[in-house]
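Peer 1: model this:
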Amino acid sequence: MEEIAIEHIVHTLASIRESALQQRQRLSQPPKLPARKALEKCVEWLAAALFPNRLGDPDIQAHAINFYVGTTLDKALRELQQQIRLELAFKAPAEPGKQFHAQAHTLAGQFAEQLPPIRLQLDTDLQAAYQGDPAADSIDEILVSYPGILALIHYRIAHVLHGLGLTIIARLVTEIAHSRTGIDIHPGAQIGDHFFIDHGTGVVIGETAIIGSHVRLYQAVTLGAKNFPKDANGHLVKKFERHPILEDFVVVYAGATILGRITIGQHSIIGGNVWVTRSVPANSHVTQAHSDAKPIPAAA
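Peer 2: Sure thing, here's the model as predicted:
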C-alpha cells in the first residue's frame, strides 16, 4: 500500500501558514494568543470561588470555605494574569513580552476587585430565574443546572474583562459558554440585574445591545444588527451602536428577532417569532397578529 505523502502536506501547510502570517504582518515572530483551555479552567475556578458550596469542591467543610475560596482564587488569578500578559503581548508584538508582567498583574488585581459585585449581580439573576420559572424547585437547582445561569456567569466575568480592554480573553470566555449552552452573549453587551434567560438555546445578544433590569428572554431570541455599513474602501464599519436597547421589565418570547438600534420600551412584551425593526413604546404588546405595538391597558 502506498504511503500517504505526509511530508509534502507538511511543507504545503507551512507555505500557506507563512503566507497568512505575512499578510497579517506577523511572520518574524508570531506572538502567542491566550489559551482557551487555560481560560476554561480559570473560569471554573472563579465560579467555584464565587459559589463554593455549589460549584466548588463537593467535600468542602464549612470551617474551610474561606481557605478554599482563597486558594482557588489564587490559582485562578495567577492563570488569568498569565493569559492577560499573552493578550497584551499579542496586541503589541513590537514590544518585549517581559515588560507586560506588571501591567498584567495590575489588570488581574482590578478584575479581582470586581468579583464581589459580580457575585451580587449573579444573585439577582438567580432570583429572577427562580421567580420566573414555575418549574424551578430551588435557587440551588438553578445554579447547578440551568444553561442560562452558566452563560451569565461567563458573561458577567467576561464583561468586566472587556471593560478592562481585554477583549480577546473576554470573547474567549463567552464563547466557552456559547459552545456549552448555545447562548451567544457578546462580552461588550450591557445587561442589568435580575436578568433571566429561560431555556436559552439559540439566544444571541450583540456587542452593543443594552438590556435593563428585570428583563426576561426565551430561547432563540436575537438582539442583532439590522445592517452592516461599509467605509469608502468597502470594509465593514466596526464599533458603532447597532443593536437594540431593551428597557426595564421587558419580556421577549421564543423566536423573536429584534434588529437595529431601536428601543423596546419598559414593561413591553414581544411575542414569539415576531420580527421587530422599529422602536416600541412602553407598555406595548407586540405579536404576529397585532404588530402595531398597541399599549396594554393599565390595570384597574
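Peer 1: C-alpha from now on. contacts and neighbour counts both.
Peer 2: Will do.
Peer 1: Thr257: neighbour count?
Peer 2: 22 (other C-alpha atoms under 10 Å).
Peer 1: from memory it sits against Arg278, does it?
Peer 2: No: the criterion here is C-alpha atoms under 8 Å, and Thr257 misses it with Arg278 at 11.5 Å.
Peer 1: Ser268 versus the closest residue to Ser284 other than its chain neighbours, what's the distance?
Peer 2: Nearest non-adjacent residue to Ser284, counting by C-alpha to C-alpha, 6 or more residues apart in numbering: Pro295, 4.1 Å away. The gap separating Pro295 from Ser268 is 8 Å, by C-alpha to C-alpha, to the nearest Å.
Peer 1: which of these two has more neighbours?
Peer 2: Applying other C-alpha under 10 Å to Pro295 and Ser268 shows that Ser268 carries more neighbours, namely 26 against 16.
Peer 1: now the second one, please; I'll put the structures next to each other:
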Amino acid sequence: MANFDISGIVQCLHDARQQWRQAHRPATGEVRGIEFPSRDALAAIVGQLKGVLFPMRLGPTGLRQESEEFHVAHALDSALHALLRQVEIELKYSAALQQCTGADSAGQALAVTQAFGAALPGIRMMLDSDVLAAYQGDPAARSVDEVLLCYPGILAMIHHRLAHCLYQLGLPLLARIVGELAHAETGIDIHPGATIGAGFFMDHGTGIVIGETAVIGQHVRLYQAVTLGAKRFTTLADGSLQKGQPRHPVVEDDVVIYAGATVLGRITIGKGAVIGGNVWVTHDVAPGARVAQAAAREDGVNGHADPA
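Peer 2: As a prediction, this is how the structure comes out:
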C-alpha cells in the first residue's frame, strides 16, 4: 500500500496556517469558529435572481406566462431567504475582525436584505437600458432576446448591478464574490464599487477591466481589452497602500472607448469623446475630442487629440 506521509503533510499545513494567522491578524488575533460566505450559495442565489429579473428568458425551462408571477414570487422569496443567511455571515465576520460585540447582526442583516429586495425593480430597469444599448449598438444583434441570452457583457452587467447594490449596502465581500463569478465566466473584470450609468454597452467584452472608484456616465460604450485603471497608488508611512481613495477615471456620457485602450488615474474623459484603440491616456480629455494612436506629438496622452 502506498505511503503518502499524511501525518507529516497535515502537520506542515497546520504550521503554514498558524504562520499566516499570526502574520495577518496581529491586531485581532485568531478569530476562532468564524464562518465565511459561500461562493456556491451566492452562485445559486444569483441564478435565482436572474430568473426573477427576467423570468421568461432566464427563468426555468418551460415556464409559461400565466405562471410567471407565481414563479417570481416563489423564486424571490427563496433567493432573499438564502441571501439573508449570507448577509448574516458577512456581518458577523466583519464584526469579529473589528472586535465589535453586542451588535444586532440579525436585525441589521434583515434590514439590509429587505433594502436589496426593494432595489430589484430599479436594477431591472437599468438592465433593460443595457440590453437595449447592446441591441442598438451592435449590427450583428438580431433581437434583444439574443442579447440577453448570449452576450457576455450583459451577463457581466447583471452581476455588476446586483453586486454594486450589495456594495452600497455595506457588504463588500458578498459583492466581490458576485462580481468575480461573472469575471470567471466572461473575462470581464468590474469591481462592484464602480458606478455605471444607464445604457452601458461592452462590445465583445473580454479583457475589460473597470476599477473600484471608476465613475461611468450614461450611454457609454467600451470594446474588448479596455482598462479603466489607477495610475499610481498612495502609500502610508508604513509602506502599505492607502485604500478607498478615488484613483480611477471618470467617463462622462456618450463616450466611446475602442479596443485595447488604457485610461489611467483620476482623470475625466469628457462627454462625447472618442478614445481610439490601443492608446494610453493619463490626462483629461475634452468633451467631444477624439484621441487616436500616437502621431507626431503628445498632448498629455500617448496619442493625438483632435476636436470632434
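Peer 1: which residues does the residue nearest to Ser284 of the first structure contact?
Peer 2: Shown in contact with Pro295 of the first structure (C-alpha atoms under 8 Å, 6 or more residues apart in numbering): Pro281, Ala282, Asn283, Ser284, His285.
Peer 1: quick check on those: which are buried?
Peer 2: Burial by neighbour count, judged by 16 or more other C-alpha atoms under 10 Å, picks out Pro281, Ala282, Asn283, Ser284, His285 from the contacts of Pro295 of the first structure.
Peer 1: would you mind finding the match for the fourth one in the second structure?
Peer 2: Spelled out, that is Ser284 of the first structure. The equivalent of Ser284 of the first structure in the second structure is Ala289 (alignment by TM-score structural alignment).
Peer 1: tell me if I'm right that its match and His304 touch.
Peer 2: No: applying C-alpha under 8 Å as the test, Ala289 of the second structure and His304 come out as separate, 10.0 Å apart.
Peer 1: what's around the aligned partner of Val173 of the first structure in the second structure, how many residues?
Peer 2: Counting by TM-score structural alignment, Val173 of the first structure lines up with Val178 in the second structure. When neighbours are defined as other C-alpha under 10 Å, Val178 of the second structure has 26 of them.
Peer 1: so Gly303 of the second structure: helix, strand or coil?
Peer 2: Following DSSP: H, G, I helix; E, B strand; the rest coil, Gly303 of the second structure is assigned to strand.
Peer 1: can you tell me what Ile262 of the first structure aligns to in the second structure?
Peer 2: Residue correspondence to the second structure (TM-score structural alignment): Ile262 of the first structure is matched to Ile267.
Peer 1: its match: what's it in contact with?
Peer 2: His248, Pro249, Val250, Thr282, His283, Asp284.
Peer 1: hang on, the third one packs against Ile269?
Peer 2: Yes: the pair Val250 of the second structure and Ile269 passes the contact test of C-alpha under 8 Å, sitting 6.3 Å apart.
Peer 1: which one's more surrounded, the two?
Peer 2: A count of neighbours by other C-alpha under 10 Å puts Ile269 above the other of Val250 of the second structure and Ile269, at 27 against 23.
Peer 1: which SSE is Val263 of the second structure in?
Peer 2: Val263 of the second structure belongs to strand 262-264 when assigned by DSSP states H and E.
Peer 1: contacts for that strand, please.
Peer 2: By C-alpha under 8 Å, 6+ apart, the residues outside strand 262-264 of the second structure that reach it are 226-231, 248-249, 278-282.
Peer 1: go on, stretch 197-205 of the first structure?
Peer 2: Counting by C-alpha under 8 Å, 6+ apart, 129, 133, 146-149, 181-186, 189, 216-224 sit against stretch 197-205 of the first structure.
Peer 1: out of the residues you listed, which end up buried?
Peer 2: 129, 146-149, 181-186, 189, 216-224.
Peer 1: how about Asp9 of the second structure, what's its match in the first structure?
Peer 2: For residue 9 of the second structure the amino acid is Ile, not Asp. By TM-score structural alignment, Ile9 of the second structure lines up with Ile9.
Peer 1: which residues in the first structure does the helix ranked longest in the second structure align to?
Peer 2: As assigned by DSSP state H, the longest helix anywhere in the second structure is helix 105-137. On the basis of TM-score structural alignment, helix 105-137 of the second structure is assigned to residues 100-132 in the first structure.
Peer 1: now, which of the contacts of stretch 197-205 of the first structure lie within helices?
Peer 2: Ala129, Pro147, Gly148, Ile149, Thr181.
Peer 1: in the second structure, what residue corresponds to the fourth one?
Peer 2: Spelled out, it's Ile149 of the first structure. Match for Ile149 of the first structure (TM-score structural alignment): Ile154.
Peer 1: spit out the contact partners of that match.
Peer 2: Leu127, Asp130, Val131, Val147, Leu148, Phe201, Met202.
Peer 1: all strands in the stretch 201-308 of the second structure, in order from the N-terminus.
Peer 2: Taking DSSP state E, counting those that start in this stretch as the criterion, the stretch 201-308 of the second structure contains strands spanning 201-203, 209-210, 215-216, 221-223, 227-229, 250-251, 256-257, 262-264, 268-269, 274-275, 280-281, 290-293, 301-306.
Peer 1: of those strands, which stretch is the most buried?
Peer 2: strand 274-275 (a mean of 26; mean count of other C-alpha atoms under 10 Å).
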